[in-house]
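Participant: Sequence first, predicted coordinates after that:
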Amino acid sequence: MSKNTKQTSTRIGRLASETLQNSGSSQIAKSLAASALAQRSGDKQTGAKMEDVAARVLVSGHYANDTKELAASVLSQANKQR
């Protein structure tokens, strides 16, 4: 299985950190934020479950732009063979 070596950018890392600290953030947003922060180094990639969550967030009209931005980052770091 090939490995995706992309890393979370500084800007997305900052957004993820702010999301986790915000008590008003949804559980989905916090999950995406945690996944994005876990991928700050190059040795981790998005799992199949988070891939599915991120894809659903992106096609839904019910999430804030910040949540969609986290979802896009997480999805871009998914395994390319899945």
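Facilitator: That came in fine, so what should we check first? Numbering: from 1, shown residues only.
Participant: make it CA atoms for all contacts and neighbour counts henceforth
Facilitator: OK.
Participant: Quick check: closest non-adjacent residue to the residue nearest the centre of the chain.
Facilitator: Nearest to the geometric centre of the chain sits V74, at 3.1 Å (C-alpha atoms, centre = their mean). Closest residue to V74 apart from its sequence neighbours, by C-alpha to C-alpha, 6 or more residues apart in numbering: A36 at 5.7 Å.
Participant: who does the helix or strand harbouring the one you found touch, helix- and strand-wise?
Facilitator: A36 is part of helix 27-38 when elements are defined by DSSP states H and E. Other elements packing on helix 27-38 under the criterion 3 or more C-alpha pairs under 8 Å, 6 or more residues apart in numbering; DSSP states H and E are helix 10-21, helix 48-59, helix 65-76.
Participant: before we go on, here's another structure to hold up against the first:
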Amino acid sequence: MAQNSKQTSSKVASTAGKTLGSASASGLQKSLAGSALRQAGGGGAQTGAKIESRASRALDNPGSASVTKTLAGSVVSQSNKNR
């Protein structure tokens, strides 16, 4: 797996943690939150192509909730720029 030098900020990581614990969060929000948290620890995790695609579509969707766009933005910003 490719290494990633970028990390999720503590603010977004906190949002991701709250999202994972929320009963009202959508499946997409929880997937994005999980990906963002995976990239928060400094382990060099790389965003996968599937979640990158889902995050990109969420950002393009004007109906996406602000928390969805926050998490999606973090995930996409840490994606593989060669894709």
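Facilitator: All right, it came through fine. None of the values given here were measured: they were computed from a predicted structure.
Participant: Which of the helices and strands packed on helix 27-38 of the first structure sits closest to M1 of the first structure?
Facilitator: With C-alpha to C-alpha as the criterion, M1 of the first structure lies closest to helix 48-59 of these, at 13.2 Å.
Participant: quick one: buried residues of that closest one?
Facilitator: By 16 or more other C-alpha atoms under 10 Å, the buried positions in helix 48-59 of the first structure come out as M50, E51, V53, A54, V57, L58.
Participant: Using JSON lines, please lay out the residues you listed together with distance to L70 of the first structure.
Facilitator: Below are those laid out as JSON lines (distance: C-alpha to C-alpha, whole Å):
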{"residue": "M50", "distance to L70 of the first structure": "11"}
{"residue": "E51", "distance to L70 of the first structure": "12"}
{"residue": "V53", "distance to L70 of the first structure": "11"}
{"residue": "A54", "distance to L70 of the first structure": "8"}
{"residue": "V57", "distance to L70 of the first structure": "10"}
{"residue": "L58", "distance to L70 of the first structure": "10"}
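Participant: Would you convert the helices and strands packed on helix 27-38 of the first structure into a markdown table that also reports distance to A29 of the first structure?
Facilitator: Output for those, formatted as a markdown table (distance: least, C-alpha to C-alpha, whole Å):
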| stretch | distance to A29 of the first structure |
| --- | --- |
| helix 10-21 | 7 |
| helix 48-59 | 9 |
| helix 65-76 | 5 |
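Participant: Which one of those helices lies nearest to N4 of the first structure?
Facilitator: Across those, N4 of the first structure has its closest neighbour in helix 65-76 (8.8 Å, C-alpha to C-alpha).
Participant: in that closest one, what's buried?
Facilitator: By neighbour count on 16+ other C-alpha under 10 Å, the buried set for helix 65-76 of the first structure is T67, K68, E69, L70, A71, A72, S73, V74, L75, S76.
Participant: got the contact list for the residue nearest to the third one when sequence neighbours are not counted?
Facilitator: Using C-alpha to C-alpha, 6+ apart and skipping residues adjacent in sequence, the residue nearest E69 of the first structure is I12, 7.9 Å away. Residues near I12 of the first structure by C-alpha atoms under 8 Å, 6 or more residues apart in numbering: A36, E69, L70, S73.
Participant: Perfect, that will be all.
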